[in-house]
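J.: quick one, fold the following:
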Amino acid sequence: MSLPELPASDQSVIHVHHQGQNTGPFTGPEIVAKLNSGELDSNDPFWFPGMQNWVPLAQHPEVTKHYGGGAPAAGSPPPPVPQAAPAASAGVPQNEDDRLDALFGTLIKKSWNYLDEQNFATQIDEIFLGAVITSTLDAGYNLIDLTSDGTHHYLRFENFEDGSRTIFRLNHLTGDQVYAKVLGQKANVVLGYGEKVGNISKVLSALKAELKSSFILNPEPGSIVVDGDLTSGYVYCQVDMFWSLDDIISRDYSIDYSKLADWIRASNHALRKYLRGRFM
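T.: Sure, this is the predicted structure:
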């Protein structure tokens, strides 16, 4: 009896009847591995689409070529043909039954993938917020203020040793799954670095043409805006950026804190140099 070639190594379609139970489906390499490990026996009947009947594993030349256990002993009775697996629905050919089962499994898998993508798109905003807080705390700053308006998150941190401050306005831009699919996960980040100055009134007078609000959304990324707070005596340099969250947050929700901390450190470094070069 001529047997068809084993399916491609990435196709899990081989069924095996082992110790009274139907197991699988497996790939060809999985079958050989399980034979060599003793999980399957060379006398176990097997079947995959394209075969007319169940036959012992040892009768297939591709299996015996790689399996060290050899063929069944001469004169041994033929193994029973399993009656229950894989069972086809009434009136549906065996091959078509397998195809429909596989198609149904694909539909379920894609549904779960869609749900995972939807959950990721809606949860990444809070994950990003937590990651920024953790990375800034690790950089030696202390969180002194946190507010949200439903769209933006506003954060203020202070280094109690030198009195410097870091401020953020975070806005996750791609919470919708469709936009996220096209653009990736993006966030608008306004990051500011601030220090106290001796004569804040003089600084504010010099900045009155620039001063509009405590957070100024600049449409040109990389442009630095200088702002001052008369109440606290702090002058801030702020920069508007767009960050790719895919670079720091994986689909399994793991976070590259080291990379995020480096982004924050580099931004603070540049803003500090600008602030001190202009006012100190």
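J.: going by C-alpha atoms from here, please, whenever you check contacts or count neighbours.
T.: OK.
J.: distance check, the residue positioned nearest the centre of the chain against Ile127.
T.: Nearest residue to the geometric centre of the chain (C-alpha atoms, centre = their mean): Arg251, 0.8 Å. With distances taken as C-alpha to C-alpha, to the nearest Å, Arg251 is found 12 Å from Ile127.
J.: so is the closest residue in space to the residue nearest to the centre of the chain that isn't next to it in sequence in a helix, a strand, or just coil?
T.: The shortest distance from Arg251 to any non-neighbouring residue, by C-alpha to C-alpha, 6 or more residues apart in numbering, is to Phe120 (7.3 Å). The three-state assignment at Phe120 reads helix, by DSSP: H, G, I helix; E, B strand; the rest coil.
J.: and this one, so I can compare the two:
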Amino acid sequence: MSDFSTADATPDLPLIHWVDEAHVTREPVPAQTLLGWIDAGHLPAETPAWWDGLDGWTTAIELRAIVAPQAGAAAEPTADAQPTAGDTQPTAGDTQPTSGYTRPTAGDTQPTSGATQPAVPAIDEPDDQPRPAPMTPGSLTERFDDQDLDDTFMELVERSSEIYKESEQATSVDEVFLGGVIAALGDSGYVLIDILTGGSLRNAGATSSTTQVALPFNRHELRFEDPATGARVALVLDHLTPDVGSAKVLGQRARIQLGYGQRVPNFGQVGRALRQEMASTFVVSPEPGRVTFDADLSSGFVYCQVDLLWELDRYVDDSMDVDADLLRKHLAATVHTLRKFLQLRFAG
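T.: The predicted structure is shown next:
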């Protein structure tokens, strides 16, 4: 039982409204009782307190300075003189706070038995959960060394450049290769007379009134002519690895169809024979190295052609430079062989 009795309190002293450490406004008690709890160490000296007549909340420290001259020395607390949560109302000889009350708000009044209590002012209380201090703009970088951050940024830029070059090479190596082909045949006296690249429109039939279709984005068709002899070289390139992923796994690969064409005597008879031959031996996707013959009815040329698989990165390096000598040699070897086949087949 508490040693603080409301009977010991000076009748002129008001009852003190106070707030516990859980920020709950408790049942008002005599000033001596509240001060006794504080002196015994059960409540902090900064315990919020209020009584009728004050404009706002104060602390028990100020309460002691105001009330002590009226009440005299406070009673000495005993070991069991501490606030508990068991009682609901203070009684003579056993005045303790209760736990059944909630924090008051502005305009709330404290209920009493038989008398109207003045409105208890609201107290500014902290949030239940402490808020972290806001981060300042420098907080992101302050834990790192300046030079280390500079070096890391340069590494990111360099790696981005490497990735960009990989993508650029994967999507553009076929175009660079074609530039090398044009240069190699141009140096040998051939003139580029026709070119279709990915997305270009071409006629789907033999007449100009037929529907036009777009060339696949990874296909290129070129045709050259030797002004001195009238011979022609036709090249069709299908880029088989036009993206970074497939290029990394397989390398830069392309299907090359290279043809050598000449005008031949009795083209009408030869053309009909070739059409019958192609109808009987037609294959959708010729195997690499298979030599075939074809007649271009619109120009009167007969072509000997072969399908090959070439590794474009043998001719175009990581810096997008073309090995012109190697490319010229491979083109020369193919054209030379096709010319032999064509002349042997249609000699005279």
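J.: quick one on the thing from earlier: tell me how far the residue nearest to Arg251 of the first structure lies from Tyr114 of the first structure.
T.: On the measure of C-alpha to C-alpha, Phe120 of the first structure and Tyr114 of the first structure end up 10 Å apart.
J.: now do Ser250 of the first structure
T.: Ser250 of the first structure sits 16 Å away from Tyr114 of the first structure, going by C-alpha to C-alpha.
J.: go on, Ser258 of the first structure?
T.: Distance of Ser258 of the first structure to Tyr114 of the first structure, given as C-alpha to C-alpha: 30 Å.
J.: just His269 of the first structure next, same as before
T.: Noted for His269 of the first structure: a distance of 41 Å to Tyr114 of the first structure, by C-alpha to C-alpha.
J.: same check on Gly24 of the first structure?
T.: Shown here: Gly24 of the first structure relative to Tyr114 of the first structure, a distance of 27 Å by C-alpha to C-alpha.
J.: now do the contacts for the aligned residue in the second structure for Ile200 of the first structure.
T.: Using TM-score structural alignment, the equivalent of Ile200 of the first structure in the second structure is Phe267. Neighbour list for Phe267 of the second structure: Gly300, Phe301, Val302 [criterion: C-alpha atoms under 8 Å, 6 or more residues apart in numbering].
J.: now those in CSV, with distance to Ile256 of the second structure and neighbour count?
T.: Converted to CSV, those look like this (distance: C-alpha to C-alpha, whole Å; neighbours: other C-alpha atoms under 10 Å):
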residue, distance to Ile256 of the second structure, neighbour count
Gly300, 23, 17
Phe301, 20, 19
Val302, 19, 24
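J.: quick check, Ala187 of the first structure in a strand?
T.: Yes: Ala187 of the first structure sits within a strand when classified using three-state DSSP.
J.: what are the ranges of the strands in the second structure?
T.: For the second structure, the strands defined by DSSP state E occupy 15-19, 25-30, 48-50, 58-59, 191-196, 201-203, 212-214, 219-225, 232-239, 253-263, 291-296, 301-311.
J.: Phe242 of the first structure contacts Pro219, doesn't it?
T.: No: the criterion here is C-alpha atoms under 8 Å, and Phe242 of the first structure misses it with Pro219 at 10.5 Å.
J.: between the two, tell me which one has more neighbours.
T.: When Phe242 of the first structure and Pro219 are compared for neighbours, Phe242 comes out ahead with 16 against 9, by other C-alpha atoms under 10 Å.
J.: how about the more buried one, what's its match in the second structure?
T.: Looks like Phe242 of the first structure aligns to Leu309 there (TM-score structural alignment).
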